[in-house]
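Undergrad: quick one, fold the following:
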Amino acid sequence: MAEYPTLLQTSLVATALKVLLWPAYRSTDFEVHRNWLALTHSLPLREWYHEKTSQWTLDYPPYFAYFEYTLSQLGRFADENMLHVSNLGYDSWNTIFFQRATVIVTEAVLIYALYLFIQSSPAASKKQSHAAAASILLSPGLLIIDHLHFQYNGFLYGILILSIVLARKKSGLLASGFVFAALLCLKHIYLYLAPAYFVYLLRGYCLGPRSIFDIRFGNCVKLGLGIGAVFALAFGPFVYYGQMEQVFSRLFPFSRGLCHAYWAPNVWALYSFCDRVLIYGKIATMKVPLKDGADLRLTAAPYLKLAIDRDAVNSVTRGLVGDTSFAVLPNISPRMTFILTLAAQIVSHPLKNAPRQQKLKPNIQTHQPALIKLFFTPTWHNFVSTLTLCGYASFLFGWHVHEKAILLVIIPFSLLALTDRRYLGAFRPLAVSGHVSLFPLLFTAMEGPIKVAYTVTWLVIVLLAFDWLAPASPQPRVFLLDRFALLYIAVAIPLMVYCSLVHQLVFGARYEFLPLMFVSTYSAIGVVGSWLGFLVVFFTS
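TA: As a prediction, the model looks like this:
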């Protein structure tokens, strides 16, 4: 129990800082959630997924709508005017304080889940577990996204961690499945993690430990009925009203385009950057004959009018949500992103340095996709590792990925980073790139120094503490990965100086997407490098 007061004290200090930030910048997500409070409070349930007075229509699963309805019952005591659907953009001080307070209060779920994580850890790794828990609780990502930008990720990731911790013991597998099913009905982005849960629960709960042909029918029925009940409570009313097609059209709006308004740091950010480079490469080499027989190298403007669709040129840098098309490289369809995401989740990696007898007689330990490795070796460590790989795959290759979704990788990886020094080598570039990529979310003068100072402080303390606490690996470390991480972190400093100060001094308000492109591309290199490093460590362990 010694760890609990320390975690509680940490949370109290963090809460004090978050309360001080209540008057600070808030994004359109603040109005999104105010509108959801209003429509769930003012309208009958059958109209929730049809209401469109505001452009910020309800696009989360039903449990989150029920969550907003519950908050709205309390919100009427703070300011009833915020619960009118027609009051678009309403932001009285009482409204601000109420919504900010709900984020902090619901974050208690995260604190409780982290407490259980520490308590369930082996005695020999208590220090490491507490450090990992503190790093998540004090995460700059949660501070920026939830307590400034405005969302409820602390609450949602608390439920995810609770489900992961419950899965640590055989006796908690059934409850873990129920909790994760409830999480899916709160926010459907966690569907990307479902393959790891499916394999782990199938192998650990539905099948016997000695043979995969030993089917535990009783457990299968309990798990199936329980998860079915969770989904029935969420979607049942909308099935009754015949609205499932409308609900799913809100949950999966593929018309939003491949890239978000600001590129999430993934493979498609690098793809978009390459498209930008190729456009100007074509401009530099394109020539048109003049009447006197001379040639003239085209400038950008006439070339774009003659040879390239201007809408395609502007579509990925206009800062708007919508269809994404590329000027030079082939366009990407939702189906392609789904196939690539699935392939990345089941990617295999042969061990080149396997012993001779294993090379001559391959087995599942020398060449196996991540999900197959989890199926044949259903340990909790492999489960969390596979969850992390699923998070990587969805973030790197998914359709219309938000930069905020990087937490889907960082948080489960944080639970592993201190289990082996080789994992820490892959975690460092992710910690830097993932949090730096969130900086463009806060672009006002007051919040700029806050985000930089807090993130840099967190990175220095966490990475130094992790380096001190991480146990030595019984296997050789990856030399290139360590050197990549060091070089990558060093580049972050001049990049932030340029994007925060130099660009504005040199160009003023012109080329405003240029620093965004630099941050996104830099961060994408770090996330991809971290993913490759994680693959090497996972498949050689």
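
Undergrad: going by C-alpha atoms from here, please, whenever you check contacts or count neighbours.
TA: Noted.

Undergrad: now the helices for the stretch 251-400 of the chain?
TA: 267-285, 300-306, 310-315, 334-345, 356-360, 370-376, 380-397 (DSSP state H, counting those that start in this stretch).

Undergrad: take those helices and write them to CSV, including distance to residue 461 and mean neighbour count.
TA: Output for those, formatted as CSV (distance: least, Cα to Cα, whole Å; neighbours: other Cα atoms under 10 Å):
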stretch, distance to residue 461, mean neighbour count
helix 267-285, 29, 17
helix 300-306, 47, 13
helix 310-315, 40, 16
helix 334-345, 32, 17
helix 356-360, 42, 11
helix 370-376, 32, 22
helix 380-397, 23, 25
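
Undergrad: next, the second sequence, to be compared with the first:
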Amino acid sequence: MAESAITFPAASLRTVSASSLKQRDIPRSSKLSHSELQTGKPSWWSLRDISSSEWDLLVFSTVLKVLLFPAYRSTDFEVHRNWLAITHSLPISKWYYDTTSEWTLDYPPFFAYFEWLLSVPASIVDKRMVDIYNINYDSWSVIIFQRSTVIVTELVLAAALLRFTRGVVDPSTQRIISTSLFLHPGFLIVDHIHFQYNGFMFGILLWSILSARNGNLLSCGFFFAVLLNFKHIYMYQAPAFFIYLLRAFCMSPQGELLFARFLSLSNIVIAVFVVSIGPFLLMGQLPQLASRLFPFKRGLNHAYWAPNAWALVTTLDRILLKYAKETGMDIALNAEALASASRGLIGDTVFAILPNVKPIHTFIITLAFQSIFLVKLWKTPTYKSFLCALTLCGYVSYMFGWHVHEKAILLVLVPLSLLAAENHALFRTFVLASVSGIYSLFPLLFKPAVRRVYE
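TA: Modelled structure (predicted):
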């Protein structure tokens, strides 16, 4: 049934009680819940209230993603298959110690538990999939299973976007934003071709942002704590969450600490971390867990350099090195840099002429730039200020962070999408950032491999 058929004028709702509406006045296919009678909006959680256009979008996106099943797969595909095998074949005490494959488990515990849950149906589909010694196993049973899990878990994102749409007075603009996020080229490239679970985890992020929009800040803190224990890359956005929740929830407008609220929020966050890392704390494995989660020896630049400040610095160092060689300039060169043909593809990024950059340097620079807009968030802890700070935290960490993956641009583009409709300046920024950000993901697509699949 069309949405207009179950929408009541606000004036009528104020004068007509729910009990006065007879059952015969409402078709069986559009019975309204109490909240719908109060707001005149369909509920987000009821399947019968999902419009035909929303069902069409879900079907279209699913068909598109299924068509991408034979597409190119990165090494991340084997990474996640190996994690299925690790969590299924080994006791939890050995998860973060196993080195059978080079693709060792290096995500936080919640994601390890997530892989363990997936390994149960995986072992039923194909037992060889969860054989820890069956390295680089890529039969069609594995391909179909793993790519299907990405599609299914992405429903977390779909539910959050649907809730965003249901919670606004004029849903037309929000429908466009939600649709653009659900069919985001970044998710199609990174998750459904390259292979990861970013749609699922950004769904959790959006549930946290949605809670902030609705004023449920305890839920906001809970969802973000859960997200951090799925993937620690979201630590880049933690300063915005910390400042916003502390200022908007734990403090009065006059700046007084509301201890009861602070305690309730702290207990929720601590409880999430206890559930996540508690078993490893009891086993005395926190140092090993930390070494897996924060491998600083991987170098300043990722394999395919993200277009950030350090890519420019690295390029400048290469230009200076070439100039020094051609002119015979009498300058001390770093011999280790001369021997490194990878220039950051493997191991540390070592400069030949410029001073080397250490993790502490990137941390200080990132925090310094973040503090500029975090101060504003502290002064005006509104939802819009929070969303702006969240976007800028992602952007600054992308520009100046250590070993930044090109996929981290999604930390900028997703929250920025929610701001795009605010005004023309933000929309223009969104367009420019989206075009350049998605273009920067193209190195993840290996053209010969993609062409060979579809020839």
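
Undergrad: residue 352 of structure 2 contacts residue 339, correct?
TA: No - if you go by Cα atoms under 8 Å, residue 352 of structure 2 and residue 339 don't touch, sitting 9.8 Å apart.

Undergrad: quick one, what contacts the corresponding residue of structure 2 for residue 212 of structure 1?
TA: Alignment note (TM-score structural alignment): residue 212 of structure 1 maps to residue 255 of structure 2. Contact analysis of residue 255 of structure 2 by Cα atoms under 8 Å, 6 or more residues apart in numbering lists residue 247.

Undergrad: distance of residue 255 of structure 2 from residue 279 of structure 2?
TA: Residue 255 of structure 2 sits 38 Å away from residue 279 of structure 2, going by Cα to Cα, to the nearest Å.

Undergrad: ditto for residue 379 of structure 2
TA: 39 Å.

Undergrad: which part of structure 2 lines up with the longest helix seen in structure 1?
TA: In structure 1, taking DSSP state H as the definition, the longest helix is helix 513-539. Residues of structure 2 offer no counterpart to helix 513-539 of structure 1, counting by TM-score structural alignment.

Undergrad: and stretch 253-272 of structure 1, by the same measure?
TA: Counting by TM-score structural alignment, stretch 253-272 of structure 1 lines up with residues 295-314 of structure 2.

Undergrad: endpoints of the matching stretch, how far apart?
TA: Using Cα to Cα, the end-to-end distance of stretch 295-314 of structure 2 comes to 20 Å.

Undergrad: mind listing what's buried in it?
TA: By neighbour count on 16 or more other Cα atoms under 10 Å, the buried set for stretch 295-314 of structure 2 is 298-308, 310-311, 314.

Undergrad: for stretch 248-264 of structure 2, same thing?
TA: Judged by neighbour count (16+ other Cα under 10 Å), stretch 248-264 of structure 2 contains these buried residues: 248-251, 262.

Undergrad: thinking again about what came up before, I'd guess the match of residue 212 of structure 1 is in a strand, am I close?
TA: No - the assignment for residue 255 of structure 2, made by DSSP: H, G, I helix; E, B strand; the rest coil, is coil rather than a strand.

Undergrad: any idea how far residue 379 of structure 2 is from it?
TA: Separation of residue 255 of structure 2 from residue 379 of structure 2 (Cα to Cα): 10 Å.

Undergrad: repeat for residue 293 of structure 2
TA: Counting by Cα to Cα - residue 293 of structure 2 and residue 379 of structure 2 are separated by 34 Å.

Undergrad: could you do residue 284 of structure 2 as well?
TA: For residue 284 of structure 2 relative to residue 379 of structure 2 (Cα to Cα), the value is 41 Å.

Undergrad: residue 342 of structure 2 too?
TA: With distances taken as Cα to Cα, residue 342 of structure 2 is found 46 Å from residue 379 of structure 2.

Undergrad: check residue 144 of structure 2 too.
TA: Remark: distance between residue 144 of structure 2 and residue 379 of structure 2 (Cα to Cα) = 50 Å.

Undergrad: got the contact list for the residue most central in space within structure 1?
TA: When Cα atoms, centre = their mean is applied to structure 1, the residue found nearest the centroid is residue 405 (2.1 Å). Counting by Cα under 8 Å, 6+ apart, residue 405 of structure 1 touches residue 395.
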